[in-house]
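In: my questions concern the predicted model and sequence given below.
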Amino acid sequence: MKNILFIEHSQSDKTDIAQQLSEQGYSVHQVNNAFDALINMETMELEAILLDFSVPKMDSFWLLIARQTRTPIIVLADSNSDIERINALELGADDYLAKPLNIRELQLRLNVLHRREQPQINNKNIDHIRFDDTCYTISFAGKSLVLTQTEYRLFVYLYERKGEVVTKEELQQRVLHKELGRFDRNLDMHISNTRRKLVKRNLPRELINTVRGQGYSFSF
């Protein structure tokens, strides 16, 4: 299911926009502040981020400036002000929609942004990955990526099991060599850092997929 992060001022369980998106097959995760938004951005595979401009400006502006993700952001606003639209785009938004929204238009814009974000990489080049165990470097698609020792071992382990879902418990035991605690986020942190490095090298972060409720998988 496609995950949508919805940053809005309301704290209700399900707004009209979230409900309509859910009916279109999206899984909508609602937050009302930048801190919770960043946590979701780091731990989930997101199709897009919807940012309601009714959220206090300090939070919403900071989020747009500080974001470290290539996930598309669509700003939702109560007016169709040219100044507000330009400010949103200058701050890093990928698109802008004024309320009241037409849910069909929103869905079409989400589809356009999704197509735009697909990495243009030759699959024949990416299928062959070279590993350097001495300096924890992976090379493919004509690029090299230097990882930490733990990130490297996680990447290699998932690559060797590509196409399979590897549970967090297995990764924790086989790679981190310890039991997975109930509130242990070390594994998620290493995966998140690896994805961020992939993005910085203009490589697809989706090589490492989150399988919700199960674990992670490696996929070309």
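Out: Received, thanks.

In: use CA for all of it now, contacts and neighbours both
Out: Fine.

In: can you give me the end-to-end span of stretch 27-35?
Out: The distance separating the two terminal residues of stretch 27-35, taken as CA to CA, to the nearest Å, comes to 20 Å.

In: okay, pairing it with this:
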Amino acid sequence: MFNILLVDDEVKITEVIKAYLDKEGYNTFIAHDGQKALELFTQEEFDLVILDRMLPDISGEEICKRIRETSLVHIIMLTAKTEDDDKIDGFNLGCDDYVCKPFNVKELVLRIKAVFRKIEKEEIIKVGDEIEVNTLSHEVKIRGTEVSLTNTEYKILLLLVNNQKKIFTREELLELVTEDHYEKFDRIIDVHIKNLRQKIEEDTKKPKIIQTVYGVGYKFGL
């Protein structure tokens, strides 16, 4: 379930928007002023912020700026200002999209759905500070440094990361990650594992990420 922070001082607007978002199955938190919005943002993990530009205490621009100091969360700004310069200022501060008041709530919901479709496609899998895998771009970072993996190495790592409690035999790994018929002998997996370890392990003699289960196969070690 996606968490949404809705920030607007107009109570009726927030009630209507929340009703639509609840119907879509989203978990919506409401703040009617900037201070409450910042408090909620530090207390919860949000996937999207819908932020009114004009608030009674702290401006939407200032809230956007503060959020961007610590987070890349998607921000949709609600505004009654329609001038191009105003929108440019908002984008420069870090908002991702603009919806001008008055607006059709159904259109807003469609934009929100589009954001979450993008988030799902750009899923990033993290394991502590050790591993970060972008399943859309296939980019892999190990301890914060991007590493270049072959297609088979990437498949092995992703399979182990997604199945952290499972021990895979060589035969299982072979069937799951290799396609070319000439690689269909189980010891080729040992070669791929060796090459992968050289790229991701701090000490290949004492591997922590990919561990050998003697007599069985391999497992994720973190």
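Out: All right, it came through fine. Keep in mind that what you see is a predicted model, and the values were worked out from it rather than measured.

In: can you calculate the TM-score here?
Out: TM-score for the superposed pair, counting by TM-score structural alignment, normalised by the length of the first structure: 0.51. Supporting figures: 136 aligned residues with a CA RMSD of 3.1 Å.

In: could you check which helix or strand contains whatever residue of the second structure lines up with Ala37 of the first structure?
Out: The criterion is TM-score structural alignment: under it, Ala37 of the first structure has Ala37 as its aligned partner in the second structure. Of the helices and strands defined by DSSP states H and E, Ala37 of the second structure is found in helix 34-43.

In: next: Ile86 of the first structure.
Out: Per DSSP H and E: Ile86 of the first structure is located in helix 82-90.

In: what range in the second structure does that helix sit on?
Out: Mapped onto the second structure using TM-score structural alignment, helix 82-90 of the first structure spans residues 84-92.

In: now do the same contact list for the residue nearest to Lys155 of the second structure when sequence neighbours are not counted.
Out: For Lys155 of the second structure, the nearest residue in space outside its immediate sequence neighbours is Val177; the separation is 5.7 Å by CA to CA, 6 or more residues apart in numbering. With contacts defined as CA atoms under 8 Å, 6 or more residues apart in numbering, Val177 of the second structure is in contact with 152, 155-156.

In: could I get the full set of helices for the first structure?
Out: The residue ranges that make up the helices of the first structure, judged by DSSP state H, are 16-23, 34-43, 57-66, 82-90, 103-117, 123-126, 149-160, 168-174, 186-200.

In: could you point out which element follows the helix or strand containing Val191 of the second structure?
Out: Secondary-structure element containing Val191 of the second structure, defined by DSSP H and E: helix 187-200. Next in sequence after helix 187-200 of the second structure, counting helices and strands by DSSP H and E, comes strand 210-213.

In: dump the helices of the first structure to a markdown table, plus distance to Leu50 of the first structure and mean neighbour count.
Out: A markdown table is the format used below for the helices of the first structure (distance: least, CA to CA, whole Å; neighbours: other CA atoms under 10 Å):
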| stretch | distance to Leu50 of the first structure | mean neighbour count |
| --- | --- | --- |
| helix 16-23 | 10 | 15 |
| helix 34-43 | 11 | 16 |
| helix 57-66 | 11 | 15 |
| helix 82-90 | 12 | 14 |
| helix 103-117 | 10 | 14 |
| helix 123-126 | 31 | 11 |
| helix 149-160 | 30 | 18 |
| helix 168-174 | 29 | 16 |
| helix 186-200 | 21 | 18 |
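
In: and the ones you listed as JSON lines, adding distance to Ile49 of the first structure?
Out: Listed next are the helices of the first structure as JSON lines, based on distance: least, CA to CA, whole Å:
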{"stretch": "helix 16-23", "distance to Ile49 of the first structure": "12"}
{"stretch": "helix 34-43", "distance to Ile49 of the first structure": "9"}
{"stretch": "helix 57-66", "distance to Ile49 of the first structure": "11"}
{"stretch": "helix 82-90", "distance to Ile49 of the first structure": "13"}
{"stretch": "helix 103-117", "distance to Ile49 of the first structure": "10"}
{"stretch": "helix 123-126", "distance to Ile49 of the first structure": "28"}
{"stretch": "helix 149-160", "distance to Ile49 of the first structure": "27"}
{"stretch": "helix 168-174", "distance to Ile49 of the first structure": "26"}
{"stretch": "helix 186-200", "distance to Ile49 of the first structure": "17"}
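
In: great, nothing more from me.
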